[in-house]
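Engineer: test case, fold it:
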Amino acid sequence: MRLDKYLKVSRLIKRRTVANEACDAGRVTVNDKPVKASYNVKVGDIIEIGFGNKAVKVEVLNVQETVKKESAAELFRYL
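Structural biologist: I've put the predicted structure just below:
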């Protein structure tokens, strides 16, 4: 699954276009490397997202195309 779609489905970022812009701006890294929105997310990847002066770091636990809002937190684990 594409990184921008994963960020939206997992509810880490609310809209896919915002996720795409964050990737283009270099605020999203996977395994300590800046990546494009088209990066293919795999289980075990470590994603770090910069929000201003704050950063969120998560590990990918599951990759699903669609998921209910209540189950979105099961797709990743905060580090």
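
Engineer: for the rest of this, base every contact and every neighbour count on C-alpha atoms.
Structural biologist: OK.

Engineer: can you give me the helices in the chain?
Structural biologist: With DSSP state H as the criterion, the chain has helices at 3-9, 16-24.

Engineer: of these, flag the one that's most buried.
Structural biologist: Among these, ranked by average contacts under mean count of other CA atoms under 10 Å, first place goes to helix 3-9 (a mean of 22).

Engineer: of the helices of the chain, which approaches S71 most closely?
Structural biologist: Closest to S71 of the helices of the chain is helix 3-9 (CA to CA; 10.2 Å).

Engineer: one more, for comparison:
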Amino acid sequence: MRIDKYLWCIRFFKTRSIATEACKKGHVKINNASIKPSKLIFNKETITIRKNQINYKIEVLDIPANRVGAKLVDLYRKDITPAEEFEKFDLLKYSKDYYRKKGTGRPTKKDRRDIEGYNDED
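Structural biologist: Okay, here's the model as predicted:
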């Protein structure tokens, strides 16, 4: 089965075209080698997928005939993503929240003066 179709079948990507684009951009690797969307996959191969700034690692257990239900996905793949990847994502999320809250708009003159005063103290 093609890699783009497999990733769509195991519900890793919402559409097959999104899976194809991810392969073309180099976000999907088999055994640490970039691949084309038409690459055939087999059992026991390790796939690395970069999605939402996380490097997921999955192992192919079996090839499904069609797209499977969400409850049956674990029959066809094994998630071997290290816990450190999720911890890095959490740290990145918290570091973004540190600067400005979402929806507060542009900094006012007072905010700008405070920022400049803070930078001048260094």
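
Engineer: what's near enough to touch the residue nearest the centre of the second structure?
Structural biologist: By CA atoms, centre = their mean, the second structure has its centre lying nearest to K51, at 1.5 Å. Shown in contact with K51 of the second structure (CA atoms under 8 Å, 6 or more residues apart in numbering): H27.

Engineer: where exactly do the strands run in the second structure?
Structural biologist: Here the second structure has its strands, by DSSP state E, at 28-30, 33-34, 46-51, 54-60, 77-79.

Engineer: for K93 of the second structure, which of those is the nearest?
Structural biologist: In terms of CA to CA, the element of the strands of the second structure nearest to K93 of the second structure is strand 54-60, at 11.9 Å.

Engineer: out of the strands of the second structure, which gets nearest to V68 of the second structure?
Structural biologist: The nearest among the strands of the second structure, by CA to CA, is strand 77-79 at 11.6 Å.

Engineer: count the residues that sit near the nearest residue to I54 of the second structure once chain neighbours are set aside.
Structural biologist: Among residues not flanking I54 of the second structure along the chain, E85 sits closest, at 6.0 Å (CA to CA, 6 or more residues apart in numbering). By the criterion of other CA atoms under 10 Å, E85 of the second structure has 13 neighbours.

Engineer: who does the longest helix anywhere in the second structure touch, helix- and strand-wise?
Structural biologist: Secondary structure assigned by DSSP H gives helix 83-99 as the longest helix of the second structure. Secondary-structure packing of helix 83-99 of the second structure (3 or more CA pairs under 8 Å, 6 or more residues apart in numbering; DSSP states H and E): strand 54-60.

Engineer: so where is the strand it packs on in the first structure?
Structural biologist: Strand 54-60 of the second structure corresponds to residues 54-60 of the first structure when matched by TM-score structural alignment.

Engineer: the matching stretch vs the second structure, average distance?
Structural biologist: For stretch 54-60 of the first structure, the mean deviation from the second structure after alignment is 0.5 Å (mean CA distance after the TM-score superposition for the first structure).

Engineer: thanks a lot, see you next time.
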